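Engineer: mind folding the following:
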Amino acid sequence: MDVAGDRRLLIHGFESVDHGDDESRTFPASATPLPLTTETSSPITSPPYWVQSHKRSASQVSVDSVLHGGITLHDNTTGYSDSNDACWARSVTIDEHAVVNGNRTGIGAFVVWNITIETLSGSKIHLRKRYSEFDTLRRNLLMTFPLSEASMPPLPPKGVVSKFRPKFLDQRRIGLQYFLNCILLNPEFSSSPVMKDFLFT
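Structural biologist: Coordinates of the predicted model:
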């Protein structure tokens, strides 16, 4: 029998052929479903300062969020976005430092760091800050955002004996630069009054 014009319906593994008359036949479908695959080629990597406690296993993810989490598209080239507007810095570099001497014996000497912040518009902000000002910034941010400690990297450790040695200063410079990049590239931190006080005082 020619079934080219027949209607076929696949229901629960059985194929039903409707010939257009009162007679219809149901038999197991010959096609087998393809196995489901999961994309694993591009895993998401957390930032290095993100603590292990933030990682969730697949069993912890809500089934509802998987079933109803539709794919959405966002046009980041035009339009207004609160988060994009809050992020105003492109990068931070600390290239050099200066040692400010105290009295003749060297007591009271301290290091000032020369900071360059490049904004998204291409302009640059130049700052000079001491380590203690970074320490105050971090403490004030933690008081303002008490639940954000895991996303805020620690400052490089303090030094008493070797604080003017070149190797120690270079390691401190790298740590301070990393800290400030993490803060300024976070929309919540970079738009806060605490950050503005650090920049303009």
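
Engineer: every contact and neighbour count from this point should use C-alpha atoms.
Structural biologist: OK.

Engineer: so residue 76, which state does it fall into?
Structural biologist: coil (DSSP: H, G, I helix; E, B strand; the rest coil).

Engineer: kindly list the longest helix within the chain.
Structural biologist: Ranked by residue count and defined by DSSP state H, the top helix of the chain is helix 166-184.

Engineer: buried stuff in that helix?
Structural biologist: Neighbour-count burial for helix 166-184, with 16 or more other C-alpha atoms under 10 Å as criterion, is recorded at 169, 172-173, 175-184.

Engineer: elements contacting that helix?
Structural biologist: With contacts defined as 3 or more C-alpha pairs under 8 Å, 6 or more residues apart in numbering; DSSP states H and E, the packing partners of helix 166-184 are strand 89-100, helix 187-190.

Engineer: name the stretch among the ones you listed that sits most buried.
Structural biologist: Neighbour counts (mean count of other C-alpha atoms under 10 Å) averaged over each of the helices and strands packed on helix 166-184 peak at helix 187-190, with a mean of 18.

Engineer: next up, the contacts around residue 95.
Structural biologist: 114-116, 173 (C-alpha atoms under 8 Å, 6 or more residues apart in numbering).

Engineer: what's the closest of those to residue 159?
Structural biologist: residue 173 (13.1 Å; C-alpha to C-alpha).

Engineer: second input sequence below; structure requested for side-by-side comparison:
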Amino acid sequence: MESMTPNPASTNIHAGLDTTPPKPASDTIVPPYWQRHVRNNSSLNTGDSRRSAIQLEDHTEEDSEQSKALWARSARIDDYVIVRGTPPGIGAYVVWNCLVDTLDGGSITLRKRYSEFLTLRKNLARTFPKSEGAMPPLPPKSIISNFKPKFLEKRREGLSYFLNCILLNPEFSGSPVLKEFLFS
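Structural biologist: Okay, the predicted model is just below:
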């Protein structure tokens, strides 16, 4: 074992201890991420110094299994209706007016309650347990703010995002679970 000589500038005078960190041995292994990365000439673009732009590709005309499952272009929730219960204040609920635009130019109009979105998410998670991470969470519930416009607007945005993510995912878009939600 090597003995270390204290550096007078780094010796703790009060305790008589050396606080200088030990120098690494000459045969120390250097982690690969510390080493300088060298590119070979084949990976360098010698012509244009600008990076290439992102290219979007339209695969809707392809006959792959994934593209066959896709049938929706977009979904949105434009507004909602508060259905009042009788007597007033008891049994009220919100119905969301959803519009799904299809790839063939048509559209589907849906009227759904929040509880139906909850059921859809639960059934999709049960049917596709390994893909639950691809499903965004639904907006939270609230007992107090249920009918306040600000709360309803945030919920509308969250439900619209959820519906788009589900409809535009080829794994979910062709599933019987989603079809049951859309056509019931």
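
Engineer: the strands in the second structure, which residues?
Structural biologist: According to DSSP state E, the second structure carries its strands in the segments 11-12, 17-18, 72-83, 93-102, 107-113.

Engineer: the second structure: matching residues for stretch 96-113 of the first structure?
Structural biologist: With TM-score structural alignment applied, stretch 96-113 of the first structure matches the range 79-96 in the second structure.

Engineer: roughly how far is the matching stretch from the heart of the chain?
Structural biologist: Relative to its parent chain, stretch 79-96 of the second structure has a centroid offset of 32 Å by C-alpha atoms, centre = their mean, to the nearest Å.

Engineer: got a list of contacts for the longest helix of the first structure?
Structural biologist: Counting by C-alpha under 8 Å, 6+ apart, 87-89, 91-95, 113, 134, 152-157, 162-163, 189-190 sit against helix 166-184 of the first structure.

Engineer: kindly name the residues of the second structure that line up with it.
Structural biologist: Against the second structure, helix 166-184 of the first structure falls on residues 149-167 (TM-score structural alignment).

Engineer: so which of the helices and strands packed on helix 166-184 of the first structure is nearest residue 81 of the first structure?
Structural biologist: helix 187-190 (11.2 Å).

Engineer: any idea what residue 154 of the first structure aligns with in the second structure?
Structural biologist: Using TM-score structural alignment, residue 154 of the first structure lines up with residue 137 in the second structure.

Engineer: skipping adjacent residues, who's closest to its match in space?
Structural biologist: Once flanking residues are discounted, residue 137 of the second structure sits nearest to residue 162: 7.3 Å by C-alpha to C-alpha, 6 or more residues apart in numbering.

Engineer: distance of that neighbour from residue 49 of the second structure?
Structural biologist: 40 Å (C-alpha to C-alpha, to the nearest Å).

Engineer: in TSV: the buried residues of helix 166-184 of the first structure, plus distance to residue 27 of the first structure.
Structural biologist: Formatted as TSV, the buried residues of helix 166-184 of the first structure follow (distance: C-alpha to C-alpha, whole Å):
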residue	distance to residue 27 of the first structure
169	79
172	74
173	74
175	70
176	71
177	70
178	66
179	67
180	68
181	65
182	62
183	64
184	65
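
Engineer: residue 10 of the first structure: which of the residues you listed is nearest?
Structural biologist: Distances from residue 10 of the first structure to the buried residues of helix 166-184 of the first structure, taken by C-alpha to C-alpha, are shortest for residue 182, at 54.5 Å.

Engineer: now the closest one: how far from residue 109 of the first structure?
Structural biologist: 29 Å.

Engineer: do residue 124 of the first structure as well
Structural biologist: 29 Å.

Engineer: more neighbours, these two?
Structural biologist: Applying other C-alpha atoms under 10 Å to residue 124 of the first structure and residue 109 shows that residue 124 carries more neighbours, namely 16 against 13.

Engineer: quick one: map the more buried one onto the second structure.
Structural biologist: Per TM-score structural alignment, residue 124 of the first structure is aligned with residue 107.

Engineer: residues making contact with the match of stretch 96-113 of the first structure?
Structural biologist: 77, 97-98, 110-114, 147, 156.

Engineer: can you give me the end-to-end span of that stretch?
Structural biologist: Stretch 79-96 of the second structure stretches 6 Å from its first residue to its last (C-alpha to C-alpha).

Engineer: what do you get for stretch 94-111 of the second structure?
Structural biologist: 10 Å.

Engineer: what's the answer for stretch 54-69 of the second structure, then?
Structural biologist: Note: stretch 54-69 of the second structure ends 25 Å apart using C-alpha to C-alpha.

Engineer: for it, buried residues please.
Structural biologist: residue 69.

Engineer: which other residues reach that stretch?
Structural biologist: For stretch 54-69 of the second structure, using C-alpha under 8 Å, 6+ apart, the contacting residues are 170-171, 173-174.

Engineer: for those residues, which one is nearest residue 127 of the second structure?
Structural biologist: Nearest to residue 127 of the second structure among those, with distances taken as C-alpha to C-alpha, is residue 171, at 10.8 Å.

Engineer: residues contacting the closest one?
Structural biologist: Counting by C-alpha under 8 Å, 6+ apart, the residues that residue 171 of the second structure touches are 66, 69.

Engineer: no further queries at this time; thank you.
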